[in-house]
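Student: coordinates only, sequence not included:
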């Protein structure tokens, strides 16, 4: 596998893990209703990153189509998590992972465009 793809896969997998952790931890927060949007975006982000990673790993021609969407979902999730980052550590960590993944996806799109 090409080193660039491996670094993209690493960013995708780190984002998946961080989003899954954040969603689970948000469910333990005292005001779960306040975290509803964060949980929803965490789940969406983990899902799109997982699908993108699977298609990329198998060399699917369709992986490139998902990179733009994956970057957009990572951005939305990162933006939401940042709203809580000052007082909730798992949201801060998730926002950082989302930003790294968003950037990796955008770079991969620009390389192949």
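Tutor: Great, that's in hand. Given the structure is predicted, the values throughout are model-derived calculations rather than measurements.

Student: when you work out contacts or count neighbours from here on, use the C-alpha atoms and nothing else.
Tutor: Noted.

Student: what does stretch 3-23 contact?
Tutor: Residues outside stretch 3-23 that contact it (CA atoms under 8 Å, 6 or more residues apart in numbering) are 38-40, 42-43, 45-47, 49-50, 52-53, 56-57, 90-91, 93-94, 97-98, 100-101, 104-105, 108.

Student: show me which positions of that stretch end up buried.
Tutor: Judged by neighbour count (16 or more other CA atoms under 10 Å), stretch 3-23 contains these buried residues: 5, 8-9, 11-23.

Student: distance between stretch 98-113 and the chain's centre?
Tutor: 12 Å (CA atoms, centre = their mean, to the nearest Å).

Student: helix, strand or coil: sort out the residue sitting furthest away from the middle of the chain for me.
Tutor: Residue farthest from the centre of the chain, counting by CA atoms, centre = their mean, is residue 30 at 24.4 Å. In three-state terms, and counting by DSSP: H, G, I helix; E, B strand; the rest coil, residue 30 is coil.

Student: residues in contact with the closest residue to residue 32 other than its chain neighbours?
Tutor: The shortest distance from residue 32 to any non-neighbouring residue, by CA to CA, 6 or more residues apart in numbering, is to residue 26 (6.6 Å). By CA under 8 Å, 6+ apart, residue 26 lies in contact with 32, 35, 38-39.

Student: that older thread, next step: the contacts of stretch 3-23 restricted to helices.
Tutor: Judged by DSSP state H, the subset of the contacts of stretch 3-23 located in helices is 38-40, 42-43, 45-47, 49-50, 52-53, 56-57, 90-91, 93-94, 97-98, 100-101, 104-105, 108.

Student: also this one, for the comparison:
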């Protein structure tokens, strides 16, 4: 197809989109109803779903906090505080594991038990390492606190996975 024909086809497509946009109904412009932050469980299956989603949220929150702490510790290592090198590595690994756990658990994955066990263990290690510096460093205190919450959520989640039900 020649360049002229391609431009003509693209022009027709653009015009069609503009026309389609002008002829929307009032119904199309109504805002979507607000979505509840947390649905209340109606059955045992919904209760299980709530546990999965709560765990996924904690894992996601922890991943973001650990990534921030890893960046913070990297800066401290660059300033000569070599005692933070291991914490950089732990926080980076923990963030990766937590993000993976959030992804698997949020879709009720069959490997939720595996990733939650790994996530809980990673959070324990990372939280313990950050706790050593928490008294004098607010970022590391926050990382420790998030790791503790995530570890707890993952250990609770393990009670609701398919493997636990066997």
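Tutor: Everything's here; your move. No experiment lies behind these values; they were computed from the predicted model shown.

Student: what are the buried residues along stretch 54-65 of the first structure?
Tutor: 56, 63-64.

Student: hmm, who's touching that stretch?
Tutor: Residues outside stretch 54-65 of the first structure that contact it (CA under 8 Å, 6+ apart): 5, 9, 52-53, 109, 112.

Student: can you count the residues close to the aligned partner of residue 33 of the first structure in the second structure?
Tutor: Structural alignment (TM-score structural alignment) places residue 33 of the first structure against residue 82 in the second structure. For residue 82 of the second structure, the count of nearby residues is 13 (other CA atoms under 10 Å).

Student: how many neighbouring residues does the residue lying closest to residue 82 of the second structure once chain neighbours are set aside have?
Tutor: The shortest distance from residue 82 of the second structure to any non-neighbouring residue, by CA to CA, 6+ apart, is to residue 76 (7.7 Å). If you count neighbours by other CA under 10 Å, residue 76 of the second structure ends up with 16.

Student: cool, residue 88 of the first structure as well?
Tutor: Neighbours of residue 88 of the first structure under the rule other CA under 10 Å: 16.

Student: and if you look at residue 91 of the first structure?
Tutor: Neighbour tally, residue 91 of the first structure, other CA under 10 Å: 28.

Student: map it onto the second structure.
Tutor: In the second structure, the residue matched to residue 91 of the first structure (TM-score structural alignment) is residue 140.

Student: whereabouts in the second structure does stretch 58-66 of the first structure align?
Tutor: Using TM-score structural alignment, stretch 58-66 of the first structure lines up with residues 107-115 of the second structure.

Student: can you give me the end-to-end span of that stretch?
Tutor: 13 Å (CA to CA, to the nearest Å).

Student: distance from that stretch to the middle of the chain?
Tutor: Put simply, stretch 107-115 of the second structure sits 15 Å off its chain's centre (CA atoms, centre = their mean).

Student: what does stretch 135-153 of the second structure give?
Tutor: Worked out by CA atoms, centre = their mean, stretch 135-153 of the second structure lies 16 Å from the chain centre.

Student: quick one, helices of the second structure?
Tutor: Assigned by DSSP H, the helices in the second structure fall at 3-22, 44-78, 85-106, 112-131, 138-158.

Student: centroid residue for the second structure?
Tutor: The second structure has residue 60 as the residue nearest its centroid, 2.6 Å off, counting by CA atoms, centre = their mean.

Student: what's the spacing between residue 22 of the second structure and residue 10 of the second structure?
Tutor: Taken as CA to CA, the span from residue 22 of the second structure to residue 10 of the second structure is 19 Å.

Student: do residue 45 of the second structure as well
Tutor: 49 Å.

Student: which one of the two has more residues nearby?
Tutor: Shown here are residue 45 of the second structure and residue 10; by other CA under 10 Å, residue 10 has more neighbours (12 against 9).

Student: quick one: map that one onto the first structure.
Tutor: Here residue 10 of the second structure stays unmatched in the first structure, going by TM-score structural alignment.
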